[in-house]
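> sequence unknown, structure follows:
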């Protein structure tokens, strides 16, 4: 799901969020009334956020109002009876508003989210070189994908550890069966994820236990070499079957990879 669509309610508290029509060159309109609302609310310190395809996580622009305000004038209103608004579109990362004759390059505002914690926050790249900006964008996109993966995996197990039933959100991890760095096409697949408590995520990640074809826990053959506490943790889940996923079946191919490549290899 598009990151902006998913977080729209929170973003819209201090930012003007609009949906552009991805099928018609990202056609969009901006209301004078809504613009004035955010100007009064934030003293011009807000973003105009435009998102397109609802199924593409990173298809959005976050543009500081200050970068567009010189175009949003009364004499550039669209000729719409009874409506005070601006209309335009986005083509090849250039936004064009009717009656302005201006095409503004907003490529640097594409796919770069703002913080949902500090509000409002205006993205700034001033004084930063292009390499650093691109690297930051990549890092942010990774975080978006990881966040989406976590959301799907936790929902798939009803926000409970699939082995212990722990429900505290801060103690739950969306654990990759095939590690993130190993295979690109499984990175964000919920079929490649288990909802585990932080303890059992670490043990699973290091290969202290795995799951067989029936989704039952198999523990390491090196049990006697481990501390008594670690033995107890593993014995508590030995033979357990994970809880049933709500929507996405867990990949047998991923589990086979974990058994053959990670399990018992510590």
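Yep, that arrived. All values derive from a computational prediction rather than experimental measurement.
> every contact and neighbour count from this point should use C-alpha atoms.
Noted.
> now residue 219. Nearest residue, chain neighbours left out?
Nearest residue to residue 219, sequence neighbours excluded (Cα to Cα, 6 or more residues apart in numbering): residue 209, at 4.3 Å.
> how many residues are close by residue 236?
Number of residues near residue 236 (other Cα atoms under 10 Å) recorded here: 12.
> list the buried residues for the stretch of helix or strand it belongs to?
Per DSSP states H and E, residue 236 falls inside helix 228-237. Across helix 228-237, burial judged by 16 or more other Cα atoms under 10 Å covers 231, 234, 237.
> of these, just say which sits nearest to residue 4.
In terms of Cα to Cα, no member of the buried residues of helix 228-237 lies closer to residue 4 than residue 237, at 39.3 Å.
> so that closest one makes contact with residue 209?
No: using Cα atoms under 8 Å, residue 237 is not in contact with residue 209, being 9.2 Å away.
> please identify every residue contacting each of the two.
Jointly contacting residue 237 and residue 209 under the rule Cα atoms under 8 Å, 6 or more residues apart in numbering are residue 217.
> what packs against the helix or strand encompassing residue 89?
For residue 89, the host element (DSSP H and E) is strand 85-91. Under the contact criterion of 3 or more Cα pairs under 8 Å, 6 or more residues apart in numbering; DSSP states H and E, strand 85-91 touches strand 28-31, strand 94-97.
> this is the other structure I want to compare:
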């Protein structure tokens, strides 16, 4: 979806209470339709190729695993296990993000999660540990402190975050309050970045240098935010987009509730590399 078109739609929606109520359904319908359509196109292109091209290393971005309130960001536990099996069946080797960055020409797959949702600990960690799959969680530190609008209904407190760490998951920052950095002043961006990093150091004894952009699309990060991240001590900044990601960031592929086997395989094959979510 062209960003100017999406912006125009949001403007029109803002003028009508009825449209505001319908907007989440519009977004969900558009997201599902486009992902399935692009998946079918990718399958058609793959079928017409004389040989299947080798896949390059990839980092995928999940959110919740069995939290229906997370909407399009939620993947069911059954689908998550299915995704891991598809990756194995299709020749992927699970790796860390650092290994993906170091060996981009190999068919490596890194699993990451955003937000610190409780169902990752409940439903994803047991599967990952059983199969020896490494993973990274990007934590919203203010939510771990109890600052989410729904409290701890869906997200982990620091005890839960520590349980992720004890289970072998790598932890890194996803900001303090999950703002849209594309709309923040330089001083506010710097405060978000520094506070999150300091909070992880205090609560976990972890001096992280990795950060994932909230929302993660091209409009959600600026050159000023990138500079603030560098000054705050981060060396690696992850987006939630691939071909359209902001300059200086690391690509990740967004995985959604619509990603059944056909769509998931298309995601791993690059069908959505130039596609962006809008909300």
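Okay, I see it. Owing to the predicted nature of the structure, the values given are computational and were not obtained by experimental measurement.
> quick one: TM-score?
Here the TM-score for the pair of chains, by TM-score structural alignment, normalised by the length of structure 1, is 0.24; 125 aligned residues with a Cα RMSD of 6.9 Å.
> output the helices and strands packed on strand 85-91 of structure 1 as CSV; include the columns distance to residue 195 of structure 1 and mean neighbour count.
Shown next, in CSV, are those (distance: least, Cα to Cα, whole Å; neighbours: other Cα atoms under 10 Å):
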stretch, distance to residue 195 of structure 1, mean neighbour count
strand 28-31, 39, 18
strand 94-97, 41, 19
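> turn the ones you listed into CSV, columns for distance to residue 66 of structure 1.
Below are these laid out as CSV (distance: least, Cα to Cα, whole Å):
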stretch, distance to residue 66 of structure 1
strand 28-31, 15
strand 94-97, 15
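> looking at these, which is nearest to residue 173 of structure 1?
strand 28-31 (38.5 Å).
> report the inter-axis angle for the helix or strand following that closest one versus strand 85-91.
Following strand 28-31 of structure 1 in sequence order, the next helix or strand is helix 32-42 (DSSP H and E). Angle between the axes of helix 32-42 of structure 1 and strand 85-91 is 90 degrees (criterion: axes from the mean of the first three to the mean of the last three Cα atoms, to 10 degrees).
> list the buried residues in the very next helix or strand once past helix 32-42 of structure 1.
Remark: after helix 32-42 of structure 1, the chain's next helix or strand is strand 47-51, criterion DSSP H and E. For strand 47-51 of structure 1, burial by neighbour count (16+ other Cα under 10 Å) applies to 47-51.
> separation between the residue nearest to residue 219 of structure 1 and residue 202 of structure 1?
Distance, residue 209 of structure 1 to residue 202 of structure 1, by Cα to Cα, to the nearest Å: 10 Å.
> the more surrounded of these two?
Neighbour count, other Cα under 10 Å: between residue 209 of structure 1 and residue 202, residue 209 has more, with 23 against 14.
> that one touches residue 231, doesn't it?
No: contact criterion Cα under 8 Å: residue 209 of structure 1 and residue 231 do not qualify, at 11.1 Å.
> adding distance to residue 89 of structure 1, write the buried residues of helix 228-237 of structure 1 out as CSV.
Below are the buried residues of helix 228-237 of structure 1 laid out as CSV (distance: Cα to Cα, whole Å):
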residue, distance to residue 89 of structure 1
231, 61
234, 58
237, 56
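> just the residues you listed now: which is nearest residue 148 of structure 1?
residue 237 (28.0 Å).
> is the nearest residue to that closest one once chain neighbours are set aside part of a helix or strand, or is it coil?
With sequence-adjacent residues excluded and distances taken as Cα to Cα, 6+ apart, residue 237 of structure 1 is closest to residue 217, at 6.6 Å. Three-state call for residue 217 of structure 1 (DSSP: H, G, I helix; E, B strand; the rest coil): strand.
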